[in-house]
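Peer 1: just to be clear, the model below is a prediction. Sequence and coordinates:
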Amino acid sequence: MNRDEKKEAVASLSAMLSDAGAVVVTRNLGLTVAQSTELRSAMREAGASYKVTKNRLAKLAITDTDYDSLGELLTGPTALAVSPDPVAAAKAVVEFAKSNDKLEIVGGAMGDTVLDVAGVKALAALPSLDELRGKLVGLLNAPATKVAQVVQAPASKVARVAGAYAASGA
């Protein structure tokens, strides 16, 4: 990798980190190409990205960002899982690590808050942004549905009484 390629890699990684809601640092302990492809596919489905990079370039990319504190986690064969949704990257990595012992979660960060392994797993247990939006819409929609039922109930009772009155011939 020449100097220009390194500068481009650092700039690309910095741009990726600037849009990140959370970053998860993982250690690759011998993933096969098929396993790595499966992990990247799971990350894309979750709306996240997974970037294997040289630690020196990653340290340069995180300098002067909210993720500067991740520098101490970047030792050995590491990779960064990044997503705009703070939960997506953590959830995808934790799910993959459950079924594959060759991926070790080292830690992570949400902005300037550093997370240990337990923190990343706790973050993964939270509902995603889309799930929260769905629940919020359901909560907002429920009162309107109940109001419509209450408003319609008296009208339907009056209609039944009128129908019964008409049927009785009075």
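Peer 2: Sure, I can see it.
Peer 1: only C-alpha atoms from now on, for both contacts and neighbour counts.
Peer 2: Fine.
Peer 1: off-centre distance for the strand or helix carrying residue 58?
Peer 2: In this assignment (DSSP states H and E), residue 58 forms part of helix 55-62. Relative to its chain's centre, helix 55-62 lies at 23 Å (Cα atoms, centre = their mean, to the nearest Å).
Peer 1: ok, second structure coming up, stack it against the first:
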Amino acid sequence: MRPEKTSIAADIQNCLKQSSFLFMVGYAGMQVAHFDELRKRLKAVNAKLCVVKNTLLLRAMQGLGFSKFGLDFCGQNALITGDGDVCAAAKVLRLFALEFEKPAIKMGMLGDVPLSLAQVEVLASLPSYDELRAQLLGLFKEPAGRLLRVLSEPGASLVRLFWLKANKSVPPL
């Protein structure tokens, strides 16, 4: 292999090492404007899109031990890598594919575990980290709110009783 191709394969390998997830998409038929829009959306969730040659990607993945997954590298493929929220990146991909009917998600990897298309769809349907944190805080807050309502109810009942007596809106007991 020529030295420049070896250097490119090494760069791809470094990118894959630093990434916590990887999605492979087929981009056949996409326009440059769509690529720009997808890159902008992925950048917002700390992910990036790279178009690479299949042979260089195969060589880089073999160097990392990913060759055992038997990935299908036919057609025009692009990689989406990142170290942020994998669910947010999958969600961006799914929404973009629904909006523009491209790119086609082929597969994904989370760490060194391969993901099928169905598993990528499940990741895309999960809430983001921020939504999960908000739900968790709501769960922590709920028991304290219930306890506060239970403790304040006797005093509130007494106030309502005095108010009703003062307004004589109920018959005396």
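Peer 2: Thanks, I have it. The shown structure was predicted, so the numbers you read here are calculated from the model rather than taken from an experiment.
Peer 1: TM-score of the superposition?
Peer 2: Scored against TM-score structural alignment, normalised by the length of the first structure, the superposed chains reach a TM-score of 0.77; 166 aligned residues with a Cα RMSD of 3.0 Å.
Peer 1: returning to what we had before: for the helix holding residue 58 of the first structure, packing partners?
Peer 2: helix 3-18 (3 or more Cα pairs under 8 Å, 6 or more residues apart in numbering; DSSP states H and E).
Peer 1: neighbouring contacts of the helix or strand that the helix it packs on is followed by?
Peer 2: Sequence-wise, the next helix or strand downstream of helix 3-18 of the first structure (DSSP H and E) is strand 22-28. Applying Cα atoms under 8 Å, 6 or more residues apart in numbering, the contact partners of strand 22-28 of the first structure are 17, 67, 73-74, 76-87, 89-90, 93, 102-111, 120.
Peer 1: go again using 7 Å as the cut-off
Peer 2: 77-84, 86, 89-90, 102-111 (Cα atoms under 7 Å, 6 or more residues apart in numbering).
Peer 1: equivalent analysis for stretch 100-118 of the first structure, please.
Peer 2: Residues contacting stretch 100-118 of the first structure (Cα under 7 Å, 6+ apart): 21-31, 66-67, 69, 73, 97, 120.
Peer 1: for the helix holding residue 58 of the first structure, give me the average deviation versus the second structure.
Peer 2: Following the fit onto the second structure, the mean deviation recorded for helix 55-62 of the first structure is 3.1 Å by mean Cα distance after the TM-score superposition for the first structure.
Peer 1: cool, stretch 133-141 of the first structure as well?
Peer 2: With mean Cα distance after the TM-score superposition for the first structure, stretch 133-141 of the first structure averages 1.3 Å from its match.
Peer 1: chain center to that stretch: distance?
Peer 2: 19 Å.
Peer 1: next one: stretch 104-113 of the second structure
Peer 2: The answer for stretch 104-113 of the second structure is 13 Å, by Cα atoms, centre = their mean.
Peer 1: what residues of it count as buried?
Peer 2: For stretch 104-113 of the second structure, burial by neighbour count (16 or more other Cα atoms under 10 Å) applies to 104, 105, 106, 107, 108, 109.
Peer 1: the second one corresponds to which position in the first structure?
Peer 2: It refers to residue 105 of the second structure. Using TM-score structural alignment as the criterion, residue 105 of the second structure maps onto residue 105 of the first structure.
Peer 1: distance of that match from residue 33 of the first structure?
Peer 2: 19 Å (Cα to Cα, to the nearest Å).
Peer 1: ok, the closest residue to residue 57 of the first structure other than its chain neighbours - how many residues close by?
Peer 2: Residue nearest to residue 57 of the first structure in three dimensions, not counting chain neighbours: residue 10, with 5.8 Å by Cα to Cα, 6 or more residues apart in numbering. Counted with other Cα atoms under 10 Å, residues neighbouring residue 10 of the first structure total 21.
Peer 1: now swap in residue 101 of the second structure and tell me
Peer 2: 12.
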